[in-house]
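> my questions are about this predicted structure, shown below with the sequence.
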Amino acid sequence: METQHVHEDRDGSPGDGQQPSRSSAVRGRLPRWARDLAVLVVVCGLVLVLVNRFVVQPFGIPSDSMEPLLKTGDRVLVNRLAYAFGGAPRRGDVVVFDGLGSFKEDGAAEDFVKRVVGVGGDRVVCCDASGRITVNGVALDESSYLYSGEKPSDFGFDAVVPPGKLFVLGDHRAVSKDSRDHLGDPGGGMVPVSKVVGRVDWVILPVGHWRSVDRPAAFAALESGLGGKGGTHGHQG
């Protein structure tokens, strides 16, 4: 009796109930280098997200209120850890903060960038006989950063900064809407320390404007005149 020899398909096929062939499985896998590259991309993405969330954050300057230091369209790096371990903003720091409740009464959160002039416990007054802002009675020399040809303020004010709050001003006073303009608002124009996102440390773009953002020497002189007192920051509320 003639028998028919059935040749087994070593690769098999999906229709015969067998497992997919080894060769087809190999053909469906990515090369090792491609898998390694994909993992590297994912890890780098996670690192960037974490750095952006907890360490440094790029921020675009939306207006010219901080000229000449910061110009509209500049990209800066905000140090989110500057005040994370018990520190607090100092007079002279340039900070980014959420203005909801101080510069905005309602709506969505919106970030602003200004310079800290007064901290909790300070009395900030404009102006003395020489047209300068005073902090706790000591005159502040703003000539190194104030917009060329401008006065410290076109109108007078007298503000006492509550604990845990900041009095902030733009360097381009003629166009800056800052604590002076919000003194009569519900938030009093004072920015809660808890609303500060971080300190501006670097200008990174455009390339021609790349620079570090340093605290002006005028504030060290101010604190020297105050007897080294840094102000009463109070609780971050």
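Yep, it's here.

> C-alpha from now on. contacts and neighbour counts both.
Fine.

> and the lengthiest helix in the chain, how far from the chain's centre?
In the chain, assigned by DSSP state H, the helix with the most residues is helix 32-54. When distances are taken as C-alpha atoms, centre = their mean, to the nearest Å, helix 32-54 is centred 23 Å away from the chain's centroid.

> after that helix, next one along is what?
Heading C-terminal from helix 32-54, the first helix or strand you meet, by DSSP states H and E, is strand 56-60.

> let me know whether Phe54 touches Ala82 as I believe.
No. Assessed by C-alpha atoms under 8 Å, Phe54 is found out of contact with Ala82, at 10.7 Å.

> alongside the first one, take a look at this:
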Amino acid sequence: MHLERKNIIDWGVTLVFAVLLALGIRAYVAEARWIPSESMLPTLKIGDRLIIDKVSFHFSGISRGDMIVFEAPPASKLDEVLIKRVIGLPGDTVAIKNGIVYINGAPLDEPYELEKPRDDYKAITVPENSLFVMGDNRNKSYDSRFWGVVPEELIIGKAVARFYPFSSATFFTL
């Protein structure tokens, strides 16, 4: 009987530790997210499941082309979490003319975009501690062209892998 009680306590402690560890990892290290819209087609499809890294970008930074997950900026008037591709970094001048995105006057090579943007966008310079983001499905994405830049403090993490559907499992960055 004494041994049985010890086993129950051991299992209970192990279970509590495992739950706390899982919650800590989800809150501070990585979490799974799913894609609810077509704004990132063709790269991400509705229902794709991703792993979001919440740690490494604090050390290695964010690069042009990364897909980031962030809280919607107040100017968007949305109360949700979004995923978009980083187009402009702090200090960059971003413009769109005749379907071509320009960064600091040079055309941006974008093999990931679904189609060229239909509308021109007047040049802006991305402020410090901010990013200019766009969806890969340019003509069906509500992004920085409409509500401005994303302040870095709203960034939750970077998409590093798609794990579902299993046939499309992919690492995006390491």
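Okay, I see it. Please read all numbers here as calculations on a predicted model, not as lab measurements.

> on that earlier part again, so for Phe54 and Ala82 of structure 1, which sits in the more crowded spot?
The residue with more neighbours, out of Phe54 of structure 1 and Ala82, is Ala82; 18 against 13, by other C-alpha atoms under 10 Å.

> that one: what's it in contact with?
Contacts for Ala82 of structure 1 were tallied using C-alpha atoms under 8 Å, 6 or more residues apart in numbering; they are 88, 198-199.

> quick one, helices of structure 2?
When assigned using DSSP H, the helices of structure 2 occupy the ranges 2-28, 57-60, 144-147.

> need the winner for burial among those.
helix 144-147 (a mean of 17; mean count of other C-alpha atoms under 10 Å).

> check which helices and strands that one sits against.
strand 130-134 (3 or more C-alpha pairs under 8 Å, 6 or more residues apart in numbering; DSSP states H and E).

> what's Ser39 of structure 2 aligned with over in structure 1?
Under the alignment (TM-score structural alignment), Ser39 of structure 2 pairs with Ser65 in structure 1.

> same check, this time on Trp11 of structure 2
When structure 1 is aligned by TM-score structural alignment, Trp11 of structure 2 is paired with Leu37.

> of the contacts of Ala82 of structure 1, grab the buried ones for ChimeraX.
Buried members of the contacts of Ala82 of structure 1, defined by 16 or more other C-alpha atoms under 10 Å, are picked up in ChimeraX with:
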select :88,198,199
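
> for the contacts of Ala82 of structure 1, which one is nearest Val138 of structure 1?
Ala88 (21.5 Å; C-alpha to C-alpha).

> pretty sure that closest one sits against Val193.
Yes. Between Ala88 of structure 1 and Val193 there is a contact at 7.5 Å, judged by C-alpha under 8 Å.

> tell me which residue of structure 2 lines up with Arg90 of structure 1.
In structure 2, Arg90 of structure 1 lands on Ser63 (TM-score structural alignment).

> distance check, the closest residue in space to that match that isn't next to it in sequence against Val19 of structure 2.
In space, Ser63 of structure 2 comes closest to Val86 once its chain neighbours are excluded; the distance is 7.1 Å by C-alpha to C-alpha, 6 or more residues apart in numbering. Using C-alpha to C-alpha, to the nearest Å, Val86 of structure 2 is found at 34 Å from Val19 of structure 2.

> now Leu154 of structure 2
27 Å.

> same deal with Arg145 of structure 2?
41 Å.
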